[in-house]
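*Asks:* Sequence and predicted model, in that order:
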Amino acid sequence: MRIKKIISQYRRDFTAEYECEHCGFMKTNSGYDDANFHNNVVPNMECEKCGKKADSNYRPLAPKYPEDYQI
């Protein structure tokens, strides 16, 4: 899965549209805007339709705020 579009964000919590790179399945879910979420959680999300995870060439988004920045 990958983040296609961030719909709303409050501090580091956000709601986004996620899309499967393999079958195109879309779902809306929440997330947390930090490096761990973008680098580890998103690429390991399993698609509900085809059951696949992100490819090895997955490029994560960068967090909106630096890690040490308190919002």
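*Replies:* Noted; the coordinates are in hand.

*Asks:* For the rest of this, base every contact and every neighbour count on C-alpha atoms.
*Replies:* OK.

*Asks:* So for stretch 3-13, what gets flagged as buried?
*Replies:* I3 (16 or more other CA atoms under 10 Å).

*Asks:* this is the comparison structure:
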Amino acid sequence: MAVATLDEDRADPFHSHVEVDEGIMECQGFRSGPSVQRAVRVLAEKVPGAEGVRDRTEVMLTSGQAML
């Protein structure tokens, strides 16, 4: 999964973490938006032996965005 994210322009492997427990891949970390969330899910689902994906990523705010 980590190697696949290196080839994916929209995924930043330095702000993400993947753990596998009994075939379920849990993605944690930060993403820039919904397109990255979908891309990471698609990559995870393509990993041989993956039985499911649990997405626990959060939107990463840029310096120009304010938290409300």
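*Replies:* Good, I have the coordinates. Small disclaimer: the values here were computed from a predicted structure and weren't measured.

*Asks:* TM-score of the superposition?
*Replies:* Here the TM-score for the pair of chains, by TM-score structural alignment, normalised by the length of structure 2, is 0.35; 49 aligned residues with a CA RMSD of 4.0 Å.

*Asks:* my guess is V59 of structure 2 contacts S35, does it?
*Replies:* No: between V59 of structure 2 and S35 there is no contact under CA atoms under 8 Å: 11.1 Å.

*Asks:* just checking, what packs against the strand ranked longest in structure 1?
*Replies:* Counting by DSSP state E, the longest strand found in structure 1 is strand 2-10. Based on contacts counted as 3 or more CA pairs under 8 Å, 6 or more residues apart in numbering; DSSP states H and E, the elements that strand 2-10 of structure 1 packs against are strand 13-19.

*Asks:* Which residues are in contact with Q28 of structure 2?
*Replies:* Contact analysis of Q28 of structure 2 by CA atoms under 8 Å, 6 or more residues apart in numbering lists S16, H17, V18, D55, R56, T57, E58.

*Asks:* which two in those are spaced the farthest apart?
*Replies:* By the measure CA to CA, V18 and E58 form the most distant pair in the contacts of Q28 of structure 2, at 13.6 Å.

*Asks:* of these two, who's got more company?
*Replies:* Using other CA atoms under 10 Å, the more surrounded residue of V18 of structure 2 and E58 is V18, with 17 against 14.

*Asks:* Isn't the more buried one up against M25?
*Replies:* Yes: if you go by CA under 8 Å, V18 of structure 2 and M25 touch, sitting 6.6 Å apart.
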